[in-house]
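Colleague: Prediction below, plus the sequence it came from.
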Amino acid sequence: MPVAEQGHVSAAQEDGGRSSLDMGSLLLSAYELGDWINQSAEVADYLYWKSVVEANEEVKELQAQFAKAKELFEECQRFGRFHPNYHEAKDKVKLIEKQLAAVECVSKFKAAEQAVDDMLYEVSRLIAESVSDMIKVPGNERNLGGCGSGGSCGCGSGGCG
């Protein structure tokens, strides 16, 4: 991986000691790193499984069912657990989540998505630590909730395709 030239300091310093040439070199290296990440096996695997999930008719049907079940649950949730259909609606959402997770391409997609996330976290951590041990890097805690807990999937909330 190319590293910005160390010790290169131009005569004209700007912005608190950084020259525009140093910033340009840094940005160029960042774009190159991004290109390498995009060409990685992890990203290729992620994109492959994403396309498989998007083309899978069973997943599309389950996503439609999930969207309806989630809408019903959200309506019940407005009134809290005392709504007569609250538990039934919640159980329906969980059942469809399990059905989605059981589809092979969805589980492979989730694993590929996690691998990319882990790689990006490691890159961020290494960059931060190369600057200083005091730099904070956002945590990389695994999403244990699946659908309904926030994520990037097509159903709008949990990495299920």
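Modeller: Sure, I can see it. This is a predicted model, so every value here is computed, not measured.

Colleague: okay, CA-based contacts and neighbour counts for the rest of this
Modeller: OK.

Colleague: what about the helices in the chain?
Modeller: For the chain, applying DSSP state H gives helices covering 20-38, 41-55, 57-77, 86-102, 104-131.

Colleague: Comparison target below:
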Amino acid sequence: MQTVVSTPIELLDASEELSKMIRSSDIYHHYVEARRNMLEDEEAKRLIEAFNHHKVKFDEVQRFGKYHPDYSEVTKTLRIAKREMDLHESVSTYKRAERDLEKLLTEVSEVLATSVSPNIKVPSNNPYFDNSSCSGGCGSGGSCSC
């Protein structure tokens, strides 16, 4: 049954109801559990902290690019720290749950946008796998047909 919303307050109430539905979904509960597990995992904390430490060093070296004497070593160390962090079970589980929740939110946004107008594009932050967003935007030769 389709609900007709005629006032801004009714629209806000309906959006609050949609938000409650999302927060009661299995996808959201899995995300919350995965996040809690990652934040409570001491090894994950250590790996995230190490990655952040190496990222700060990389940002300092990045200003000079490949001309910095430590560029190759710092870049390599950062990649290794990121790989170790990403491969840790609680971190990878969290990242998968985060992507699943983001996908759900993107799909809901697309349904809302296209129900208003088929010309509205919803960015998904993933230009390689998003079939319905305006990849590149107007003036960049993107696929938004403007």
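Modeller: In hand now; what should we look at? For clarity, every value in this text was computed on a predicted model and none was experimentally measured.

Colleague: TM-score of the superposition?
Modeller: TM-score of the superposed chains, computed with TM-score structural alignment, normalised by the length of the second structure, equals 0.81; 128 aligned residues with a C-alpha RMSD of 1.8 Å.

Colleague: Quick one: the helices of the first structure as a markdown table, columns for distance to Asn143 of the first structure and mean neighbour count too.
Modeller: Output for the helices of the first structure, formatted as a markdown table (distance: least, C-alpha to C-alpha, whole Å; neighbours: other C-alpha atoms under 10 Å):
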| stretch | distance to Asn143 of the first structure | mean neighbour count |
| --- | --- | --- |
| helix 20-38 | 22 | 14 |
| helix 41-55 | 17 | 17 |
| helix 57-77 | 19 | 17 |
| helix 86-102 | 14 | 18 |
| helix 104-131 | 9 | 17 |
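
Colleague: Now render those helices as JSON lines, adding distance to Glu5 of the first structure.
Modeller: Output for those, formatted as JSON lines (distance: least, C-alpha to C-alpha, whole Å):
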{"stretch": "helix 20-38", "distance to Glu5 of the first structure": "8"}
{"stretch": "helix 41-55", "distance to Glu5 of the first structure": "28"}
{"stretch": "helix 57-77", "distance to Glu5 of the first structure": "49"}
{"stretch": "helix 86-102", "distance to Glu5 of the first structure": "47"}
{"stretch": "helix 104-131", "distance to Glu5 of the first structure": "14"}
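
Colleague: Which stretch among the ones you listed approaches Asn140 of the first structure most closely?
Modeller: When the helices of the first structure are compared by C-alpha to C-alpha, helix 104-131 sits nearest Asn140 of the first structure, at 6.5 Å.

Colleague: Alignment lookup: Ser40 of the first structure to the second structure.
Modeller: Alignment note: Ser40 of the first structure maps to Ser25 in the second structure; criterion TM-score structural alignment.

Colleague: Check Leu26 of the first structure too.
Modeller: In the second structure, Leu26 of the first structure lands on Leu11 (TM-score structural alignment).

Colleague: doesn't Val5 make contact with that match?
Modeller: Yes - the pair formed by Leu11 of the second structure and Val5 meets the contact definition of C-alpha atoms under 8 Å, at 5.9 Å.

Colleague: aligned partner of Thr75 of the second structure in the first structure?
Modeller: Using TM-score structural alignment, the equivalent of Thr75 of the second structure in the first structure is Lys90.

Colleague: Look up how far Lys60 of the first structure lies from its match.
Modeller: 21 Å (C-alpha to C-alpha, to the nearest Å).
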